[in-house]
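generate coordinates for the sequence data below:
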Amino acid sequence: MVLLPADGQCNLFMVWKTALACGQRFQTNCTVVNDGYHYDLSSLTRSSENYVIRIRNDMKSPKIVLNVCQSIIRQYGALCPIKSGACLDDTEKLNRYSSLGEVQKPPFFKNGYLQIEYQDGALCKNKNIKTPHIKTTIIFICVLEATETIPEYVDGMDDCHYQLIWNTAAACSIESLREYSVKTAGICSVTNPITNFTYDLQSLMNRDFTVVNTSGIKYKFRVCGALTDNACRIETGICNSKYNTSLGQANTNLIWQQGGPYLNYTNGDLCENGMHHYTVIGFFCGPEGSSNQPLLMEEYPCQTVIHWNTDLACEKRIKCTTNNDDEINLNPLIQSTNNYIVRANGTEFHINICRPLVPTRGLTCAHGSAACKVSVTSENEYTNEISLGFPEDSPTLNKDLQIVLRYIGGSQCPENPVKSISSNFTFVCDNNNQGLPVYKTYVNCTYVFEWNTSIACGAVIGGWTPPCTIKDGFLSYEYDLSLLYERRQIHYVKGKQGKEYSINICGGEKYCNGSAVCHGGNGYGSLKSVIFDYSRDDIKLKYSNGSKCNNNSYTSEVRFICNDSIGIGAPKLLL
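Predicted coordinates for the structure are as follows:
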């Protein structure tokens, strides 16, 4: 919450940023395939602010407010019609905001140019124009060096067809971006050509690392450098230690791709059909707390695949909360050791929340994917892996105030090759602990899941029942705290300055002038509220209106945090 200056000290104005004030966001797929080349504009989508473009170079000029593949973020200074992908902000008009077109269809190619078109905007008031509604066309021009740019208005205001041109690296094909990143790469470093972030793995150089296959055979390798023991031939980057077979020659050419950079060691010893062994070592930003050791994912007669979770590959980790930390928090659902596995119709879905999948031997879905669909053979081997998308955006609230998490940019959609596969997870407040997501349907290149979990409930108001029971009236959870009183009536805790506070949760009203928390004869308030915060797995007891403190009164808060292994435990002072 931000306080703005008071008007004559009588009127107080406040701005409160909250997900509850957000309208439903309308999105469309942001990828397209053209002549075998893949394009992805999703890096231009904004989730907390909009692009603003002035039509003229003066301060009173009308402004175009827009987003990419998603409706405009409604906020102060952008109160546009709710479905608008672009709108006009004209302070000279009585109706300041007017739609310049709604988000309806994904990017497309026309006359050789990558474009987005927002249609069905406000009514066109030019009687000479046959089209009844205003529309907006954004033409994207591939400029490999152009990062963090904004579009430029070209023409069309008088013709009800606003036209903009956007020079940006995001408009280049994934293939050309990868080629460009190779040309501009350094020694064991590479720059994301869209965001300008540099992955630097030089700190991993000049050290030996080992992975082990299912037969116990060790593969020794180095990052961006050759092994020095000469067990395999000279310049070998990875060596089969049992048979002294070179699985690829070393190089320092780190290659960029979505999900994280990788090394490709080629020209190893001969294998089948006159081919040479090669090894791909992929680096990705995994879940917090997961193993940071390399893992042998897959091996074929001529190919070896290694995945490595390392913070060095972390360009960004999305926030796993809805808009801010005071809203609903899905962090407890993030997996760091094993993925969630959902089985449906003879298929397995491997899923993580807000993070890439935990590396699993044999699972070689595009590294960095957060969800993967696989078939399982009779020998329990994974086949036909399909990426269901990458974790690019934080969860949002839909119109029903349910949490929705969306993964985008997965494998090519089979029934519509110009689109990529995505997946949607809707979290529904329910009175179970966590459960598992349930696969619901597949529609329009999107896999849809639903997850009933108490974590989606966020904070719920509860009540107090004497002598010492708290109850969540929404989910009907009930907790008996009487053991806190029966085993030890008064608990003590010391602060950093040596002050000692006494706590009596169940009998405070008789002990300290109606207060559960007491110090030096001062009571720190009577019970005001009970809050069950399921997304953080804690319960708060808030006390207010205690003894007089200067011109106010003492307050206190006791927060109970679940820990099955600690018994009754003991209180600690936070402040």
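
alpha carbons only for contacts and neighbour counts from here, please
OK.

and the residue nearest to Arg207 when sequence neighbours are not counted, what does it touch?
Nearest residue to Arg207, sequence neighbours excluded (Cα to Cα, 6 or more residues apart in numbering): Arg222, at 6.1 Å. Each residue near Arg222 by Cα atoms under 8 Å, 6 or more residues apart in numbering is listed here: 205-209, 237-238, 250.

same check on Thr469?
Taking Cα under 8 Å, 6+ apart as the test, what Thr469 contacts is 478-482.

distance check, Val358 against Leu247.
Using Cα to Cα, to the nearest Å, one obtains 25 Å as the distance from Val358 to Leu247.

one more: Val517?
67 Å.

now do Val374
27 Å.

likewise for Glu381?
As defined by Cα to Cα, Glu381 lies at a distance of 23 Å from Leu247.

can you get me a residue count around the nearest residue to Ala185 once chain neighbours are set aside?
With sequence-adjacent residues excluded and distances taken as Cα to Cα, 6+ apart, Ala185 is closest to Thr191, at 6.6 Å. If you count neighbours by other Cα atoms under 10 Å, Thr191 ends up with 22.

next, the second sequence, to be compared with the first:
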Amino acid sequence: MLPIMPQKENDMACRRPFRVSSASGGRLSIGLIVVTLMLMVTGAQSKLLVNGTDCTIREPLYNVTFDFNALSSDLNHHVTSEETNERFFFNVCDKEQSGKDNRTEPLAYLVRQDKKITLGYEAHLQLDNGRMQFSFLGEPCGNGSNYTLDIILLCSYERTPADLRVIPHTPDQCRYFIFWDTPLACQPLPTALVDNRCTVRDGTNRHLYNLLPLGGANHEVPLPDGGRFVVSVCKPVRYGHLTMCPPGTGVCLINGTDYRDYGQAVAEPKIDSNGRLVMEMRSKSEACQNSLIVFECGAEDGIETGPIYRGRKDNCTHEFVWRTTLACRDTRPCSVSNPITGTQYDLSLLANRTYTLTSRDNRTYELGVCRIPASSHCPLDAGACEVTAKQSVGLGAISAELQYETTGAPYLLYRSGAVCDANSGRRWETRLEFICETDPVEGGRTGTVVPPIVVENGECQLVVHFETVLVCEPALMACGAYNESTIDQYVDLSPLMDSTQNYVARSEGDQGRRYFLNVCRPLVPQYGLSCRGGAAACEATFDGVTARNETTLGFPDVSLVVAGNTVLMKYLRGDPCPQDPLTNLSTTVAFHCQATAGQGQPALVEIEHGCHYRFDWATAVICPPELIVPFEQSNCTFHNPSTATWMGMKGVLDELSLCDKQPVASIDYRTGSLTIRYTEPDTINCSSMNGVKTYNVTVACAPDRPLERTASTSCFEIIKKQSPTVCALVGRNATIHDDSVPTNPTKSPAHSTTHPTTVPTVTSTEPIGTKVQPEGAGLGAFGIVMICLTAVTTLSVGTLYIVRRHPDRCHQLHSILLCRGSFWVINDFPSTTYSRVDNSETSSLLLNPSNVLSDSDDDMLI
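Just a heads-up that it's a prediction; the model follows:
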């Protein structure tokens, strides 16, 4: 028995006996050989205990099989205890090795104060009165006991379950529990409840009731006779410890060990004939035992206490009343709650202003958020309009009803604008999507109002993306994690976050498709890319000019997983998968350390079953630092063997006379910088520091800037320098662009197949920057001068010979040298030059109408 239980499990119920009721429809059969069923009767308690095999377990009451093989990971799962800061690493369902005799490394272990403690070599799966868990037995802990770890599997219908949670049980911290929310611990969902939104509009069709936030947990209603109702709305009752209700049940009566269906869960609420917001649930197994839940507005603080049992309305219906703010009709204008997190968004600070936008095709628009000033050029009651020199065309009526879907971003929808298509009578409408504004620069968000961006303005719809901190969750996706292999190393991907442009992934598949990604944040809004607001990965078809048919591949709301030199970033909750409508598209990006890759670029490697997109990303950002970088004093250069590059210090730090010193240097790939430390004797001012003054110099890969001296004292000085010369040495691109100038890239969707689609791995062979040889290793100044003189002399003699022997060719030679001849005219554009640019600039060029490229040019740039 677990002394510590989740809040939703009733401790008093732990002492009730178990009984299989005839009404439950459960049957015990001899055929259940894959599990061992034991009814252990001890006095007043009957216990149902089922052992699993091959990481599956069959529940005997309803003959439901739970399969947990998907919980296995190539990388260990990792969780940190908030109370003790201990870190746990474990894996389950590992079929490569089983048992301590065959395994050299433990399957579960604990890191406590840099000490590794074995928690177990094998995971035992059990079902104990509805509680499913993996149990580990570890090394001795003291007092004759052993370390133990129990991983409790809790049913969660969320596609993005909560993080793992650690609870130490015993005071000596020998026994631990980890709670793991997973859909695999749930009974199968009825089809209608898989992607239901649990919403309904009122009779006027003006207000949308959204009850989905109430469906996040079971709600218990105690009864005077010791029994209890367990109620769940929008989703069925979650199967769990002493809550073994029949599949699909929305209202379950539990009396001792008797579990009865008093109403099947329904997908949506409805408005009844009396105008009430209700849910009617009918039982599948109990005759005349149905339930009715009436939702009433409870706007007062503290009124939301869950369902209350009113008794039987008639002989067949049990009635509950549930007071909640979600049932209130008169909500604040320009505000909405996130149905997943419950966070309230209020955009009234953005209201009553006129925002003027210009699209990429040079059209001018004005719009307002919830309210628009009378000074706007828009027609009366319009929330958005296109403005020309002569008139303005309304693109939708103003509305203060901020909406939020279960996936996507908060949005305003302005309908019934001017007629767009005279033949069909279709009218213009405007969709204004609000996206969390993030700033990758250290110091956090800017808090400034980012100008809205037009992303679509065709087919009778204007789509605008608006970045604002007003729709940010309190805790954004963590963009770093501890490295499991190197216990105290923290891997940080935040240098790859880009608030000015998106990454375009390389792909050797369908060249008519583009894949857009950003790191730990939503995609940057850009013209022509209209994936759902807040998405971090997007696919679109590309016709050489613009992107179309956008598909959302996931949102940035899952923490990173780190093991060794690999970092996994997952984006979930994408659009429904065409191959399996019950599954949503998702994305996994695997970051690998490659010191010569610079920031790198994602590459599509596989589309699994048409539903899951896998990208590889080689980058220097996650590489461990180079602690010792050799310095060659004879030619004043640093050498990095990992990038096979040299950096000459002459002309970079001349003010410091570094070539005469004995510096010690290291490289930080995350920041793209070289840190140099050296000392100088100073017996007068630094007698207390052994007579030396210490210098700490950081040279960062960035546009050239002069030395900056900070935090200087008489015996210690910090110096900062920016220079592109160091870029190749630290594994960064030598071409430095100005990040303050936003650019807009392109997009790309994907074909779904019933079998995994394998895309050949794309490996960049281009050098990151110029590899500088040490001084003295080349020809020398004298040799270079002699070669130049020889070349000039030869050319002059040859030209004189042609002129004297062939006067007729003199004019032709003159034309060629002036680039006016017929030999070098390419594609009728004699002044056009082509050059390869940095990958981040490529994205901008592909969508920029002012630089229309041919297909061959497009391929070259990508």
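
tm score of chain vs chain?
The pair, once superposed, lands on a TM-score of 0.65 when counted by TM-score structural alignment, normalised by the length of structure 1; 450 aligned residues with a Cα RMSD of 4.9 Å.

more crowded one of Val374 and Leu247 of structure 1?
Neighbour count, other Cα under 10 Å: between Val374 of structure 1 and Leu247, Leu247 has more, with 30 against 21.

which of the contacts of Thr469 of structure 1 are buried?
Buried members of the contacts of Thr469 of structure 1, counted by 16 or more other Cα atoms under 10 Å: Ser482.

in strands, which of the contacts of Thr469 of structure 1 fall?
Members of those lying in strands (criterion: DSSP state E): 478-480.

of those, closest to Leu312 of structure 1?
Leu312 of structure 1 lies nearest to Tyr479 out of those, by Cα to Cα, at 43.9 Å.

burial of the aligned residue in structure 1 for His639 of structure 2, as a residue count?
Aligned counterpart of His639 of structure 2 in structure 1: Lys471 (TM-score structural alignment). By the criterion of other Cα under 10 Å, Lys471 of structure 1 has 19 neighbours.

what does Arg165 of structure 2 give?
Applying other Cα under 10 Å, we find 16 residues neighbouring Arg165 of structure 2.

I'd like the distance between the match of His639 of structure 2 and Cys562 of structure 1.
15 Å.

now Asn398 of structure 1
Asn398 of structure 1 sits 30 Å away from Cys562 of structure 1, going by Cα to Cα.

neighbour count for the two, which is higher?
Per other Cα under 10 Å, whichever of Asn398 of structure 1 and Cys562 has more neighbours is Asn398, with 17 against 11.

contacting residues around the alignment partner in structure 2 of the residue nearest to Ala185 of structure 1?
Under the alignment by TM-score structural alignment, Thr191 of structure 1 pairs with Ser337 in structure 2. Going by Cα under 8 Å, 6+ apart, Ser337 of structure 2 touches 343-345, 404.

try 7 Å this time
Ser337 of structure 2 makes contact with 343-345, according to Cα atoms under 7 Å, 6 or more residues apart in numbering.

what subset of these is buried?
Tyr345.

now the contacts of Ser337 of structure 2 as a markdown table including secondary structure and distance to Asn255 of structure 2?
Converted to a markdown table, those look like this (DSSP: H, G, I helix; E, B strand; the rest coil; distance: Cα to Cα, whole Å):
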| residue | secondary structure | distance to Asn255 of structure 2 |
| --- | --- | --- |
| Thr343 | coil | 36 |
| Gln344 | strand | 38 |
| Tyr345 | strand | 42 |
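
what's the most distant pair in the contacts of Thr469 of structure 1?
Glu478 and Ser482 (12.3 Å).

which residue ranges form the helices in structure 2?
Per DSSP state H, structure 2 carries helices over the ranges 780-805, 810-817, 839-847, 855-861.

determine which stretch of those is the most buried.
Across the helices of structure 2, averaging neighbours per residue (mean count of other Cα atoms under 10 Å) puts helix 839-847 on top, at a mean of 22.

pull up the aligned stretch in structure 1 for that one.
So helix 839-847 of structure 2 sits over no part of structure 1, by TM-score structural alignment.

the equivalent of Asn518 of structure 2 over in structure 1 - how many residues pack around it?
The equivalent of Asn518 of structure 2 in structure 1 is Asn352 (alignment by TM-score structural alignment). Using other Cα under 10 Å, Asn352 of structure 1 is surrounded by 22 other residues.

tell me how far Asn352 of structure 1 lies from Asn339 of structure 1.
6 Å.

now for the residue most central in space within structure 2: which residues touch it?
With distances taken as Cα atoms, centre = their mean, structure 2 has Pro556 as the residue nearest its mean C-alpha position (2.3 Å). Applying Cα under 7 Å, 6+ apart to Pro556 of structure 2 gives the contacts 477, 520-522, 536, 571.

ChimeraX command to pick out the buried ones of those?
Here is the ChimeraX command that selects the buried residues among these (16+ other Cα under 10 Å):
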select :520,521,522,536,571
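
closest to Thr182 of structure 2 among the contacts of Pro556 of structure 2?
Distances from Thr182 of structure 2 to these, taken by Cα to Cα, are shortest for Tyr571, at 16.6 Å.

list the contacts for the closest residue to Lys661 of structure 2 other than its chain neighbours?
Leaving aside its sequence neighbours, Lys661 of structure 2 sits nearest to Tyr678 (Cα to Cα, 6+ apart; 7.0 Å). Residues near Tyr678 of structure 2 by Cα under 7 Å, 6+ apart: 662-664, 694-696.

what about 10 Å?
Tyr678 of structure 2 sits next to 658, 661-665, 692-697 when contact means Cα atoms under 10 Å, 6 or more residues apart in numbering.

among those, which are in strands?
The strands in this structure, assigned by DSSP E, contain 664-665, 692-697 from these.

need the max-distance pair from those residues.
Most distant of these, by Cα to Cα, are Ala665 and Val692, 18.2 Å apart.

mind listing the strands for the stretch 351-500 of structure 1?
371-376, 382-387, 396-397, 403-407, 422-429, 438-443, 446-453, 459-465, 469-472, 478-480, 491-494, 500-503 (DSSP state E, counting those that start in this stretch).

with distance to Asp89 of structure 1 as added columns, please give these in a markdown table.
Below are those laid out as a markdown table (distance: least, Cα to Cα, whole Å):
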| stretch | distance to Asp89 of structure 1 |
| --- | --- |
| strand 371-376 | 40 |
| strand 382-387 | 40 |
| strand 396-397 | 26 |
| strand 403-407 | 30 |
| strand 422-429 | 33 |
| strand 438-443 | 36 |
| strand 446-453 | 34 |
| strand 459-465 | 37 |
| strand 469-472 | 46 |
| strand 478-480 | 52 |
| strand 491-494 | 57 |
| strand 500-503 | 57 |
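
tell me which of these lies nearest to Thr279 of structure 1.
strand 382-387 (19.3 Å).

how big's the offset between that closest one and structure 2?
Taking mean Cα distance after the TM-score superposition for structure 1, the mean distance separating strand 382-387 of structure 1 from the aligned residues in structure 2 is 1.5 Å.
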